[in-house]
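1. make a model of this:
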Amino acid sequence: MGFENIIFEQRDGVARLRLNRPDRLNAFTIPMHAEVAAVLDLLEADEEWRVLLLTGEGRGFSAGLDLNESMPVPGQPPRDLAVPLERRWGPLVRRLSRLRAPVVCAVNGVAAGAGANVALACDVVIAAKSARFIQSFVQIGLVPDAGGTWILPRLVGQARAMGLALTAEPLPAETAAEWGLIWRAVEDERFAEEVEALVARLASLPPLALAAVKRAMRASSVATLEQQLDLERDLQRQLGFSADHLEGITAFNERRPPAFTGH
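-> A predicted model of the protein is given here:
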C-alpha cells in the first residue's frame, strides 16, 4: 500500500507509522488523516503486530491541524470546525486508545495543538529533550481539542492543565516528564536508540498481558473501585489459562528467556 503523507512498515512485531510532511511540521491534512485511518484499519484486522510506534519525520512530531485547510475563504461563511473533530480527530484518538496493543509515541520535536494531544493519547510517550509540547489553541481563539481537555487534567492535575491551556506556553519535554505528562525524556543523541530499545522490549513481552494491561488502565479512568477489582479478576482469570502465562513461569523456573506467542 503506497502512501504520500506517511511512512508505514512492519518488522519484528513492531508496526511503525511515521508522519511524513516535514515541510509543514507534519501538520495533518484530510489526505494524511485518511492514510493514518487506512493503517489503523490494517492493524485492527492484523493479529501479528505487538506494538505500534508513532513518530514524525524531520524536526517535529506534528503541528496539529494544517491551518491552510481551515482558513476562511473570502465571501464564504466560516468553516464549521466541529466537522473535522467529528470525522477525523475524534475517531483518531478513540482508535489509538482502543487498539488492542500498546501504542508508543516517539516525540522527536515540537508537538503542538492537536498534534500534542494525539501524542498524549498514546499509551507510552517518549520524547527527545529538545521536544516541546504546546497547547497552542488559545492563540488562534480556540479550545484544546483532540481530547486535550480530558487528557491534560488527568495526567498533570487541574492547575497545570489550566495553565498550559490558558497561556499556550511551550512545555519542555524534560518538564513534561517531571510532571508525569509523558513516560520519559531522553538526550537527543540517544533518542533513536532509546525508542528502539523500548519498542523491542514491548514486542518481546506477552501480547495478551500487554493488551490486558492497556484495557485495565484505560478502563480505570471511568470505573469505580468495585468495577476495577472485578475487571482485574476477570482479566487475571483469562491470562492464567494462557500459554504465555505457562511459558513465563516455565522460563522463569528454567532460567531462560521466555518465548511468548500471544496464545
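2. for the rest of this, base every contact and every neighbour count on C-alpha atoms.
-> Will do.
3. which residue is nearest the middle of this protein?
-> Geometric centre of the chain, nearest residue: Cys122, 2.1 Å, by CA atoms, centre = their mean.
4. so who does the residue lying closest to that one once chain neighbours are set aside touch?
-> With CA to CA, 6 or more residues apart in numbering as the criterion, Cys122 has its nearest non-adjacent residue at 5.4 Å, and that residue is Val103. Val103 is in contact with Val51, Leu52, Leu53, Leu54, Leu96, Cys122, Asp123, Val124, counting by CA atoms under 8 Å, 6 or more residues apart in numbering.
5. select only the buried ones of these in ChimeraX?
-> Command for ChimeraX that selects the buried part of the contacts of Val103, burial taken from 16 or more other CA atoms under 10 Å:
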select :51,52,53,54,96,122,123,124
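6. just the contacts of Val103: which are in helices?
-> Applying DSSP state H to these, the entries found in helices are Leu96.
7. quick revisit: can I assume the residue nearest to the centre of the chain is in contact with Val104?
-> Yes: Cys122 lies in contact with Val104 (CA atoms under 8 Å); the separation is 6.2 Å.
8. next, the structure of the following sequence, for comparison with the previous one:
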Amino acid sequence: MIYTTLTVTEDNGIGLIVMNRPTLMNALNTQMRAEITAAVRDLGQRMRVLVLTGEGRAFCSGQDLGDGASVNDLDLGRILREEYEPMLRAIYDCPVPVIAAVNGAAAGAGANLALAADVVIATQSAVFLQAFSRIGLIPDAGGTYWLPRLVGFARAMGQALFADKVTADEAVEQGLIWASIPDDKFDAEWRARAEQLASGPTLAYGAIKKALRGSLVNDLETQLDVEAQLQGEVGKSRDFLEGVMAFLEKRPAKFEGR
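-> Below is the predicted model of the structure:
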C-alpha cells in the first residue's frame, strides 16, 4: 500500500508507523485513519511488534476539524462508527504488542489513540489532554472506556470535565501510561523496548493481551478458565520449549515467535 499520511518501515520484526502530518500536529483525517487501520492490520500479521509515533513536535492533536465538510456538516457519530472504530479495533485486537511512543502532545482523539496501544512510552515533555469539553463534546475514540479503567472514576471524570493537561510524569503516577522518559533518552528507550519485544515469545505476548483484556469483564471462574486455555496453547509452542531449555542451560533464550 502507498501511504500518504504515514511513514511505514519494517526492521528486524519491528513495524514502525509514523503519523506524518507535522504541520497539523498529525491531526487525524479520514485518510490517516484508513491508513493507520490498514498498516496495523498488515504489519500485525507479519511483524513481531508495532510502534506508533508522530513526526515533529506532536504525537497527535486529535480530529482534524478542517477535514472535508464544514463543522456544521460533520456527522461525528458516523465518523466514529465507520472510521475510528475500525482503527481502534485494529490496534486493540492486534495479535502482537503495540507500543505508542508518544513524542509530544497527545490531545483529544490523539490521546485516546495512544491509550488503545498495549504500552504507552512518552517523552517527559509530552502532555495528555482530554480536550473535548473545550469545544462542547464528550471524550470519544475510546476515551470513556480507557480512562476510568486506567486512572479510576474520579480522575477520569476530572480529566473529562476540566480538560486539564496531564504531564507525562503525572500520567505515569496516575497509571495512565507505562513510562515517562527524559527527552534526550526517549528514542533510545522506545527502540530498546521494541527490540526486546521483537525478540521475545510472540505467541505468549498475544496470549497475555487476550488474558489481561478479558479480565476487565470476566469473573474469577471465567478468568481461571481463560488462563488454563491460553496456557495450554502456549505451553505447546516451540518458544516455551526453548525458554525451558535456555533456563536449564543457563543461557539467553532465542525465541522464534512460534
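9. could I get the TM-score for this pair?
-> With the length set by TM-score structural alignment, normalised by the length of the second structure, the two chains reach a TM-score of 0.97; 258 aligned residues with a CA RMSD of 1.3 Å.
10. trace the residue nearest to the centre of the first structure over to the second structure, please.
-> For Cys122 of the first structure, the aligned residue in the second structure is Ala117 (criterion: TM-score structural alignment).
11. before we move on, back to that, take the contacts of Val103 of the first structure and keep only those in strands.
-> Here DSSP state E is the test, and those give Val51, Leu52, Leu53, Leu54, Val124 as lying in strands.
12. closest to Ile7 of the first structure out of the residues you listed?
-> Distances from Ile7 of the first structure to these, taken as CA to CA, are shortest for Leu54 (10.2 Å).
13. the closest one -> the second structure?
-> Under the alignment (TM-score structural alignment), Leu54 of the first structure maps onto Leu52 of the second structure.
14. state the distance from its match to Leu224 of the second structure.
-> Leu52 of the second structure is 32 Å from Leu224 of the second structure, where distance means CA to CA, to the nearest Å.
15. give me the distance between the two termini of stretch 180-191 of the first structure.
-> End-to-end distance for stretch 180-191 of the first structure, by CA to CA: 19 Å.
16. in the second structure, which residue range corresponds to it?
-> Stretch 180-191 of the first structure lines up with residues 175-186 of the second structure when matched by TM-score structural alignment.
17. okay, now Lys210 of the second structure: neighbour count?
-> Residues near Lys210 of the second structure, counting by other CA atoms under 10 Å, number 17.
18. how about the one 10 residues further on?
-> The criterion is other CA under 10 Å. On that basis, Leu220 of the second structure has 10 neighbouring residues.
19. cool, and the one 4 residues further on?
-> Taking other CA under 10 Å as the criterion, the count of residues near Leu224 of the second structure is 13.
20. now do the SS call for it.
-> Three-state call for Leu224 of the second structure (DSSP: H, G, I helix; E, B strand; the rest coil): helix.
21. residue in the first structure matching it?
-> In the first structure, the residue paired with Leu224 of the second structure is Leu229, using TM-score structural alignment.
22. with Ala253 of the second structure instead?
-> By TM-score structural alignment, Ala253 of the second structure lines up with Pro258 in the first structure.
23. ok, now Leu147 of the second structure?
-> The alignment partner of Leu147 of the second structure in the first structure, by TM-score structural alignment, is Leu152.
24. also Ala107 of the second structure?
-> Counting by TM-score structural alignment, Ala107 of the second structure corresponds to Ala112 in the first structure.
25. check contacts around its match.
-> Ala112 of the first structure sits in contact with Ser62, Ala63, Gly64, Arg132, Phe133, Ile134, Gln135, Ser136, where contact means CA under 8 Å, 6+ apart.
26. 7 Å instead, please
-> By CA atoms under 7 Å, 6 or more residues apart in numbering, Ala112 of the first structure lies in contact with Ser62, Ala63, Gly64, Phe133, Ile134, Gln135, Ser136.
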